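Peer 1: predicted coordinates and the sequence they were generated for:
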Amino acid sequence: AGWLDSRHSFSFGGFHDPRFMGFRSLRVINDDRVEGGAGFGMHPHRDMEILSYVVSGGLTHRDSLGHEKTVRAGGVQYMSAGRGIAHSEFNASKSEPVHFCEHRQRTQ
């Protein structure tokens, strides 16, 4: 997508390589840049621990439990998906890009 510049360490989304499926319980290490005003709509996760580190800009997180928070550069967002949760992540700025790294680890 034109609004997203993403680098993947392991198979993820449209990038699939059976040689790179993760490392032990670690499944995702993504380096993402999202254009101003853009982001990921509400989507589900389960059996995952998700850690997002904001390198620059701000990232707004909303989830199905009613939590909402904007994490700024140098900050961390941690989410335990447990048996299931839905969330969205959007660039907090309408004009400036946000750069963040996301790590996902399976809990089972």
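Peer 2: Looks like it came in fine.
Peer 1: for the rest of this, base every contact and every neighbour count on C-alpha atoms.
Peer 2: OK.
Peer 1: ok, Asp5 - contacts?
Peer 2: Applying CA atoms under 8 Å, 6 or more residues apart in numbering to Asp5 gives the contacts Asp32, Arg33, Val34.
Peer 1: one more: Arg104?
Peer 2: Leu26, Arg27, Val28, Ile29, Met48, Glu49, Ile50, Leu51.
Peer 1: now name the helix or strand holding Met21.
Peer 2: For Met21, there is no helix or strand it lies in under DSSP states H and E.
Peer 1: pull out the buried positions in stretch 93-100.
Peer 2: Of the residues in stretch 93-100, Ser93, Pro97, Val98, His99, Phe100 count as buried by neighbour count, 16 or more other CA atoms under 10 Å.
Peer 1: among the residues you listed, which are located in strands?
Peer 2: Val98, His99, Phe100 (DSSP state E).
Peer 1: pretty sure the last one contacts Val54?
Peer 2: Meaning Phe100. Yes - applying CA atoms under 8 Å, one finds Phe100 in contact with Val54, separated by 4.2 Å.
Peer 1: also this one, for the comparison:
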Amino acid sequence: MQKHYRKIDSKELHYLPASDRHPADTYFHFSFANYYNPDNMQFGVLRVLNDDDVKPHEGFGKHSHEEMEIVSYVVKGKLTHWDSATNVHDTLERGHVQTVTAGTGVWHSELNEHDG
């Protein structure tokens, strides 16, 4: 039987501060945006793993993706999620996970509409 997973060796993942983007302080685990390292492009099929500390009353407005799975996990505070697949605004709280299958295309937003 073929395995569809791989054991993570902690030496393979790095926590790299890379950007103070306007809506969030962001840490990129792989090459992304202004952080580029040709030896650190992805982990298996995982291409993007960003840690975004979204500032109060800021966030990532409506934007599109295609052919990917999008996972949001809230570590602290609250995050308001909207996507065009459901057209529902959900408030995610600490410990909540939101998944979106982009398929041929989906629009979504992730906003911190709160004071913290």
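Peer 2: Now that the structure is in, tell me what you want to look at. In this text, all values refer to a predicted model and were calculated from it rather than measured experimentally.
Peer 1: quick one: the ones in strands among the buried residues of stretch 93-100 of structure 1 as a markdown table, columns for distance to Arg106 of structure 1 too.
Peer 2: Converted to a markdown table, these look like this (distance: CA to CA, whole Å):
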| residue | distance to Arg106 of structure 1 |
| --- | --- |
| Val98 | 26 |
| His99 | 24 |
| Phe100 | 20 |
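Peer 1: what do we get in structure 1 for Leu46 of structure 2?
Peer 2: In structure 1, Leu46 of structure 2 lines up with Leu26, judged by TM-score structural alignment.
Peer 1: pull the most distant pair out of the buried residues of stretch 93-100 of structure 1.
Peer 2: Taking CA to CA as the measure, these span a maximum distance of 13.7 Å, between Ser93 and Phe100.
Peer 1: and Pro18 of structure 1, what does it touch?
Peer 2: So Pro18 of structure 1 contacts Ser11 (CA under 8 Å, 6+ apart).
Peer 1: before we move on, what about Leu51 of structure 1?
Peer 2: Counting by CA under 8 Å, 6+ apart, Leu51 of structure 1 has contacts Val76, Gln77, Tyr78, Met79, Glu102, His103, Arg104.
Peer 1: buried among these? Make that a PyMOL selection.
Peer 2: Here is the PyMOL command that selects the buried residues among the contacts of Leu51 of structure 1 (16+ other CA under 10 Å):
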select buried, resi 76+77+79+102+103+104
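Peer 1: conserved subset of the contacts of Leu51 of structure 1 in structure 2?
Peer 2: Contacts conserved in structure 2 for those, using both residues aligned by TM-score structural alignment, their matches' CA atoms under 8 Å: Val76, Gln77, Tyr78, Met79.
Peer 1: closest one of the residues you listed to Ala38 of structure 1?
Peer 2: Distances from Ala38 of structure 1 to the kept ones among the contacts of Leu51 of structure 1, taken by CA to CA, are shortest for Gln77, at 18.2 Å.
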